[in-house]
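Asker: Here you go, sequence then predicted model.
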Amino acid sequence: MLVKVFGSAVFGVEATTITIEVNIDKGIGYHLVGLPDNAIKESSYRIAAALKNNGYQLPGKKIVINMAPADLRKEGSAYDLPIAIGILAASGQINPENTDRFMIMGELSLDGSLLPIKGALPIAIKAREEGFEGLIVPKENAREAAVVEGITVYGISNVTEIIDFFKGIAAPEPETVDFEKEFGPLSDCSEFDFADVKGQESIKRCLEIAAAGGHNIILIGPPGSGKTMLAKRFPGILPPMTMQEALETTKIHSVAGKIKESGLIRQRPFRSPHHTASSVSLVGGGSYPQPGEISLAHNGVLFLDELPEFKREVLEVLRQPLEDREVTISRAKFTITYPASFMLVASMNPSPGGYFSSPDAPIASSPMEMQRYLGKLSGPLLDRIDIHVEVNPVPFEKLSDMQPGESSVIIRKRVTAARQVQNRRFEHQKNIHYNAQMTTRQIREYCILDDQALQLLKSAMERLNLSARAYDRILKVARTIADLEASESVLPVHIAEAIQYRSLDREGWLG
């Protein structure tokens, strides 16, 4: 008897429907075809033990299982459950009539309990697109999959529950998500708040501009000046995620197996990899490609502390994703593209000793040490960082001041207002939502300067020997400053402030 059951394979952040055809005939043997990997080939042992421990068994006949399309490689143990259901239906142990109306995925333990899988959200989206009546997944993945409207999601804990379901004995309760509660307003209480930061008003201003326009920023200062403290509070001033952003981010974390019964990810991600990270861990890839840190930071923040401590080849792989906001991983037989629209926040000491090159510095570094240290940061990479700012140590008077600073909630309101201005400006532009994403065409359209502003920018370009990319970055930052001040035009004062935020372009830095 031939039975078809449906599962799904995830490639990148998209799912593909897999048809599992099970045919039981006279003879003996267990034959699994359709380019399965070792984890799928070993499924026969897990399935046999799980069924036997729950009062069922593999038929003593010839079992042929084909996973179509047969030329597409299948990976992972999440096919245990659909294969088991296919075998039970083809052998007549359960009713085969309704098995093709559901998409089924899950990994079996030897006692028949189900273990969570990766990629439940993109699988649910695909099941809805394909018109399936419902999706059956392990209990731990049900809440994550249920955020997709238009499809019924069943979360089960044991294989007996799905067997009873197809026998018509009992049906599990569909998983439901209260979207008003799930996507309601977030609490303003946060562990990290800008009110805790003493002094550093100019740096807070830079971070506010970066948040308002989605700009990349690098903080340069000696140890203890507050760079890491400021960076950790940066996500708290970013505007709330939209439903589309939440779905995109959740999908990536789902594929990476980073979701634990949390449903939608509503907080913007904050990823802070150690400086020993490899290029593959940063951009993604591997034998079985997985999203890297830059994709896990999609719609959020990637914080690189002690930037020159990272290997140069690791930093260089950031250049293309910073520009294109996606990363493509190519292999001999397939190509996967992961989204990577993140904000880069980096910090660094000004020298190997940790202090600025001045006679008062407690630790001096030789010119050769400085060149070796700063040589890891290439010009093209720094060109892609919109804001460079020096962070000076906080004086004692500020540290001992008991008056709280401006809170993240107040700053976020100004940032959100500026983002709303940009959303209206780019509402008819595809894939452009804030100033940092502007192309050259949009810069020419929305960053028109008067003669005074043009002359000021020309002088800065010639004196600092800036590149064409740096020219565009200054205009983008100036546009954001104007938006924060609710100004229709980019004024000379906005250009002047934006030029200040190119510290690493000044004479004396990077040679």
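Answerer: Yep, it's here.

Asker: contacts and neighbour counts: CA atoms only from here.
Answerer: Fine.

Asker: Just the residues contacting the strand ranked longest in the chain, thanks.
Answerer: With DSSP state E setting the assignment, residue counts place strand 14-25 as the longest strand in the chain. For strand 14-25, contacts defined as C-alpha atoms under 8 Å, 6 or more residues apart in numbering pick out 1-10, 61-69, 82-83, 86-87, 90-91, 122-123, 126-127.

Asker: helix or strand right after it?
Answerer: Per DSSP states H and E, the first helix or strand lying C-terminal to strand 14-25 is strand 30-33.

Asker: Packing partners of that following strand?
Answerer: Judged by 3 or more C-alpha pairs under 8 Å, 6 or more residues apart in numbering; DSSP states H and E, the packing partners of strand 30-33 are strand 62-68.

Asker: Pasting the second one now:
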Amino acid sequence: MGFARTAALTLSGVEGNVVTVEAQVSDGIPAMIVSGVADAACRKAPDRVRPAIVNLNLDMRPRRWTLNLSPAALPKTGGGLDLGVAVAMMAAAGHLQPHVIEDVAHVGEMGLDGTIRSVNGVLPMVVAAAEAGITEVMVPLESATEAALVRGVRVRAVRTLAEVLAFYTARAEGVSFELPRPLTRLRPVPEVKDLRDVVGQAAARGALEVAAAGGHHLLLVGPPGAGKTMLAERLPGILPELGASDSLTVTAIHSVLGALDGADALVRRSPFVAPHHSASMASVIGGGSGAVRPGAVSRAHRGVLFLDEAPEFRRDVLDGLRQPLESGEVVIARADRHVRMPARFQLVLAANPCPCGSGGPRGCTCPPARRASYFARLSGPLLDRMDLKVGVSAVARSDLALGPGEPSSVVAQRVLEARARQRERWRDEPWSLNAEAPGSELRQGRWQLPSAERAPLDRALDEGTLTLRGLDRCLRVAWTLADLSGLDRPRSSQVHQAMTLRQIAGVNAA
């Protein structure tokens, strides 16, 4: 009878989990028993591992094997546990010393020839190992640079099971064994689109700057060709670089999606995600039939989620955005678990004024009933969560004569200065942006505005033209306008401007 234990890593949504792999072999009727909640790919791990071990000319004659994947109630998915299972089985069979593998976490999929293949999500898995106090991980060579982004963890990169056997054999004998070093691949610098390319649209450009400075959501309404998509695509270019914590989280999400390409640096630029209007609920919000995967809202975490032709999206998909807009996360419920994924993004919606796109009384060919129903596809609760609602007019020949506007670098500097004021204001709070400040903090106490300056908001609330949520969002925008103006607090002009930025013809102004 032989017994061995080691650690392996798996994913749940975008979070890693440490799994203890216990292997026991004994005489008896040959069998392979795998305990612990595992999907089909994970349950088949022994079928991939045993041929790989046999191909190393090691004795793996049929015996009674019991593999326990602990914690038993944690769902395990995919083939990432293969390497941990292989190491535990070799130690239980007497081919490795059990004590040399106990303090190492393993991740990697196994080929029948012993090749160790990379899996998605190595970064969040290694983060979970570090948080559990594990200081050494063994990963596929292709994933080594990604794993090395986590501080305090020593990464062992391997290509084959033969290298794993040689490494642990040498360690048991007290000698060193040099594993291959991964090739360093720099992350390509993403193209940043410049605001100079946008012709005219002074009001929309100003709203874009306010959205970037305070982290506000933005609705753009205008005819085709007016520049709505161009404006949205240039929002990431005026956002500051991500901080260390946000950068690690965004990089981890990219890792789960397999979008890192072995680069050796964290993602520093705010992501820009623009799903097609035919996208399903699972692709936008997250989910899936097997392992829960992040959707567009999580891919856009700490960045921009742009929905072009927003009324053409399915109603349930649009309404599914309401919860992450408020909480900054998505909760996917399954029969056996709840998976939480970060989704703190800036939402930018773009829409035509009517189905035909003309919008004006002269050019529109839509029947009145169809015009009325077009924007009804955007529910009132969703529109109420939009901080800024801006009309984008068609570009005129006079706009072309004005020449290029301010470049993104100039606007980005003002945004950076405004965000610095917000960080100073909220330095003792768990949030750092005006858009994330609770309404109760702005309506009462230290940050409450004088009654004279709040009067337009209170009057709109009494008349029912502004909801309490809308009032809170106006206050947040007013504070951002004050930050951009270098003021210590909003004045009446900022409050009126914030209310104006929530009102546009054809859109619910609440």
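Answerer: In hand now; what should we look at? The shown structure was predicted, so the numbers you read here are calculated from the model rather than taken from an experiment.

Asker: Let me see the TM-score of these two.
Answerer: Superposed pair, TM-score by TM-score structural alignment, normalised by the length of structure 2: 0.92. Supporting alignment: 499 aligned residues with a C-alpha RMSD of 2.4 Å.

Asker: Just checking the distance from the longest strand of structure 1 to the centre of its chain.
Answerer: Offset of strand 14-25 of structure 1 from its chain centre (C-alpha atoms, centre = their mean, to the nearest Å): 30 Å.

Asker: What residues sit buried inside that strand?
Answerer: By neighbour count, and taking 16 or more other C-alpha atoms under 10 Å as the criterion, the buried residues in strand 14-25 of structure 1 are 14, 15, 16, 17, 18, 19, 20, 21, 22, 23, 24.

Asker: Could I get the full set of helices for the stretch 1-150 of structure 2?
Answerer: In the stretch 1-150 of structure 2, the helices defined using DSSP state H, counting those that start in this stretch lie at 40-43, 45-54, 82-92, 122-131, 144-147.

Asker: Same list (the buried residues of strand 14-25 of structure 1) but as CSV, adding distance to residue 48 of structure 1.
Answerer: As requested, the buried residues of strand 14-25 of structure 1 are exported to CSV (distance: C-alpha to C-alpha, whole Å):
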residue, distance to residue 48 of structure 1
14, 31
15, 28
16, 27
17, 25
18, 22
19, 21
20, 17
21, 18
22, 15
23, 17
24, 15
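
Asker: Can you flag the buried ones in the contacts of strand 14-25 of structure 1?
Answerer: 2-10, 63-68, 82-83, 86-87, 90-91, 122-123, 126-127.

Asker: one step back: deepest-packed of the helices of the stretch 1-150 of structure 2, please.
Answerer: Stretch with highest mean neighbour count among the helices of the stretch 1-150 of structure 2: helix 82-92 (a mean of 28; mean count of other C-alpha atoms under 10 Å).

Asker: In structure 1, what stretch matches it?
Answerer: Alignment of helix 82-92 of structure 2 against structure 1: residues 80-90, by TM-score structural alignment.

Asker: distance from the matching stretch to structure 2 after superposition?
Answerer: In the superposition against structure 2, stretch 80-90 of structure 1 averages 1.3 Å from its aligned positions (mean C-alpha distance after the TM-score superposition for structure 1).

Asker: How is residue 222 of structure 1 assigned, secondary-structure-wise?
Answerer: Put simply, residue 222 of structure 1 is coil when judged by DSSP: H, G, I helix; E, B strand; the rest coil.

Asker: Next one: it from residue 358 of structure 1, what distance?
Answerer: Distance of residue 222 of structure 1 to residue 358 of structure 1, given as C-alpha to C-alpha, to the nearest Å: 12 Å.

Asker: and what of residue 44 of structure 1?
Answerer: 70 Å.
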